[in-house]
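Quick one, structure for this:
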Amino acid sequence: MIKTIIFDFGDVFINLDKPATLRELSQLGDFQFNNSIQDLNNQYEVGKITTEEFIRSYHNLLPQATEQQLIEAWNAILLDFPKYRLDFVKHLAATGDYKLILLSNTNELHINWIKQHISFYEEFKSCFDSFYLSHEIQYRKPNSDIFEFVLQEHQIQPTETLFVDDTKENTDAAQKLGVHIWNNNPKADDVIDLFTSKSDLF
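Purely as a prediction, here's the structure:
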């Protein structure tokens, strides 16, 4: 029986345009994505470097771009957060039937944008028993240590836990630890259909 539900944030609750950042950065100069840039992004995502250091690194790559242009390009991935999804998680929280945890690879610039543009962000956050962002806890998906951290922190059993994430690499990692998963497809699935899509678990 499921007692804990762990939710991803992007493309589960807030809609994303994942190619947008690379597209926007490419318009600011000669920009080629490579492994060193991926490593830079990952370092920022787990809070190993500050926002100032992160922007400075991108400015070195794109010296013609302004700081504001770089921030806007970085945040271009973020779209809208349909309010009906807030209503869904509010109702779920109100039942008290499950421990609710948010577990997201989210950096400081992205969460600051969300706080500024999503008027009900604090209301959304309050629906969860715990709200984990990668840059704050210094772990990121799909590394197994982030899942082990949550399981140990809350003393929860993998077999009584469901993890919802749109990225298969992430759900595969959780599944290896014995956690039940729903790898939702943002183009075809909606989080509000969780109990229909995974009816076998509830």
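
only C-alpha atoms for contact and neighbour calcs from this point on.
Fine.

Show me what the helix or strand where Q43 lies is packed up against.
For Q43, the element it lies in under DSSP states H and E is helix 35-45. Secondary-structure packing of helix 35-45 (3 or more Cα pairs under 8 Å, 6 or more residues apart in numbering; DSSP states H and E): helix 51-61, helix 134-137.

so where do the helices sit in the chain?
20-26, 35-45, 51-61, 67-74, 83-95, 108-117, 121-125, 134-137, 144-154, 168-176, 194-197 (DSSP state H).

and for the second one, what are the contacting residues?
Just to be clear, that refers to helix 35-45. With contacts defined as Cα atoms under 8 Å, 6 or more residues apart in numbering, helix 35-45 is touched by 49-51, 54, 105-108, 134-135, 138, 140.

Just name the closest of the residues you listed to P158, please.
R140 (18.4 Å; Cα to Cα).

doesn't F147 make contact with the closest one?
No - in this structure, R140 is not within contact of F147 by Cα atoms under 8 Å, at 9.1 Å.

Here is a second sequence; please produce its structure as well for comparison:
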Amino acid sequence: MKLFIFDVGGVLCDGTSVVLPIAGHLGLSEREFLTLAQKAGLRELQIGKISAKDFWKNFSKFFGRTIERDLWAEFFKPVLKPDTVRLIEELKTKYRVVAGTNTIESHYLIHSQQGHYDVFDRVYASHQIGLMKPQKEFFLYILESESAKPEETFFVDDTIENVAAAREINIRSLLFTSAEKLKQELASLGID
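This is a model prediction of the structure:
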């Protein structure tokens, strides 16, 4: 192995899922909120084509009520998972370890301000590179940037679709459930 790619939300940090709190704040079901969010440009927000301000302006039109604050930032309360941080720090003594994350600018800034990305050698954020998981191009972009081959790379994510997409291009991948299980999996592969 030469390169490890880690997801951030659900792997490095808890408290990153904001859909339910925002939906509840707006008096919507999760499904209703996501339907409006898709129409308002959620994907475009995640690949950096529009800003959070533009997103909420679009969302307000569909919602019928003006949203003036960035609720993405307001409800975002990430907390580091110490066991994952320790595991990444151990891996970094022998390997290059980067983040590969679907995110938006306001979440990226909060993570940065709180020092969450400091554990990584580099961060590949969807809103900055214009690509997002599970697109194969997302992984290929990282591999090219890191001069790594798929078979030299290990990917960790808590979303099965992302893990499956990485596996399709021969990146060894693991669906994350806990740092302890990840450590056991790596040990079984001879990676300490």
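
Any chance you could compute the TM-score here?
For this chain pair, the superposition-based TM-score is 0.83 by TM-score structural alignment, normalised by the length of structure 2; 187 aligned residues with a Cα RMSD of 2.5 Å.

Check the separation of the first and last residues in stretch 114-122 of structure 1.
One end of stretch 114-122 of structure 1 sits 10 Å from the other (Cα to Cα, to the nearest Å).

Can you list the buried residues in that stretch?
114, 118 (16 or more other Cα atoms under 10 Å).

For the residue mapped onto D158 of structure 2 from structure 1, give its distance to I5 of structure 1.
Alignment note: D158 of structure 2 maps to D166 in structure 1; criterion TM-score structural alignment. According to Cα to Cα, D166 of structure 1 stands 15 Å off from I5 of structure 1.

ok, now D17 of structure 1?
Counting by Cα to Cα, the gap from D17 of structure 1 to I5 of structure 1 is 25 Å.

Equivalent analysis for K90 of structure 1, please.
14 Å.

out of D17 and I5 of structure 1, which sits in the busier spot?
I5 (18 against 14; other Cα atoms under 10 Å).

I'd assumed T161 was in contact with that one.
Yes - the pair I5 of structure 1 / T161 is scored as a contact, 5.8 Å apart, by Cα under 8 Å.

ok so, going back, minimum distance to E123 of structure 1: which of the helices and strands packed on helix 35-45 of structure 1 has it?
That would be helix 134-137 among the helices and strands packed on helix 35-45 of structure 1, by Cα to Cα, at 19.7 Å.

Could you check how far the closest one is from the centre of its chain?
11 Å (Cα atoms, centre = their mean, to the nearest Å).

what span of structure 2 lines up against it?
The aligned range for helix 134-137 of structure 1 is 126-129, by TM-score structural alignment.

once aligned to structure 1, how far is the matching stretch on average?
For stretch 126-129 of structure 2, the mean distance to aligned residues of structure 1 following superposition is 0.4 Å (mean Cα distance after the TM-score superposition for structure 1).

Appreciated, that's everything.
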